[in-house]
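Asker: Have a look; sequence and predicted model below, questions after that.
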Amino acid sequence: MPRYFFHTHVGADVVADPVGTDLRDPDAAWTTARDTIRTMMAEPRNQARLMGAILVVADAEGEVILEFPFAEAMAGPGDDSVH
C-alpha cells in the first residue's frame, strides 16, 4: 500500500509530515487531505490563520500528488465525488 505525506504550507512556513499514512490510492489521499483540513479548521482559532494554507500531499519518493487549498476544502460539499 502506498504511503502519502501531508505537508501543511502556511505562507513561507511548512509543517512537514515525517511519518505519512498508508492509503490505497490518490483518491483516498484526496479524501484524507480534505478531512484533515476540515478537522484543523473546526477549531475556531485556526480559521483565519489557516484559510490561506495549502495541504501538499506527496508520495514516498517526494513526488507531489496534489495540492489542496484549505479554502477549497471548506467551500465544497461534503461528498468526495468532485475532485
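Answerer: Nice, I can see it. Computed from a predicted structure; not experimentally measured. Numbering: from 1, shown residues only.

Asker: switch to C-alpha atoms for all contacts and neighbour counts from now on
Answerer: Noted.

Asker: Please, where are all the helices along the protein?
Answerer: Under the criterion DSSP state H, the chain carries helices at the ranges 26-41, 44-50, 70-75.

Asker: Could I get those in TSV, plus columns for distance to His7 and mean neighbour count?
Answerer: Output for the helices of the chain, formatted as TSV (distance: least, C-alpha to C-alpha, whole Å; neighbours: other C-alpha atoms under 10 Å):
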stretch	distance to His7	mean neighbour count
helix 26-41	10	18
helix 44-50	13	12
helix 70-75	12	17
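
Asker: got another, please set it beside the one above:
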Amino acid sequence: MPRYAFTVIIDTDAPAEPYIRSLDDADAAWEAARAMIVDLMTASADPRLLSAIMVVTDEADEIVFEFPFSEALNLPAGGTGPVH
C-alpha cells in the first residue's frame, strides 16, 4: 500500500512535521487531505489557513497534488478528486 506525506504550508512555512498515511491510491489521499483540511479549519480560527495549502507527496518525495484549503471549503462531501 503506498505511503503519502501530508504537509501543511502557510505562506512559505511548514509549521508541523508531515503526517504520513498508507492509503490505496492518490484518490484516497485526496479524500484524506480534504478531510484533514476541513478538520483543521473547524478546529482553528487562524485566518492564515484560508491561504494555506496541503502538499501531498509520495514515497519518492514527488508531489502528487497540492490542495488549497480554500478549495476544500467549496466542495461538497465526496467532491471531485485529483485529475490523473
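Answerer: Thanks, I have the structure now. Predicted model only: the values in this text are computed from it and were never measured.

Asker: Tell me how the two chains score on TM-score.
Answerer: Remark: TM-score between the superposed chains equals 0.89 [TM-score structural alignment, normalised by the length of structure 1]; 80 aligned residues with a C-alpha RMSD of 1.3 Å.

Asker: Distance to Asp59 of structure 1 for the helices of structure 1 - can I get that in TSV?
Answerer: Below are the helices of structure 1 laid out as TSV (distance: least, C-alpha to C-alpha, whole Å):
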stretch	distance to Asp59 of structure 1
helix 26-41	9
helix 44-50	23
helix 70-75	20
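
Asker: among these, which is nearest Gly11 of structure 1?
Answerer: helix 44-50 (9.4 Å; C-alpha to C-alpha).

Asker: And the closest one, how far out from the chain middle?
Answerer: Relative to its chain's centre, helix 44-50 of structure 1 lies at 15 Å (C-alpha atoms, centre = their mean, to the nearest Å).

Asker: on that earlier part again, and of the helices of structure 1, who's closest to Val15 of structure 1?
Answerer: helix 44-50 (12.2 Å).

Asker: who touches the closest one?
Answerer: Residues outside helix 44-50 of structure 1 that contact it (C-alpha atoms under 8 Å, 6 or more residues apart in numbering): Val10, Met40, Met41, Phe70.
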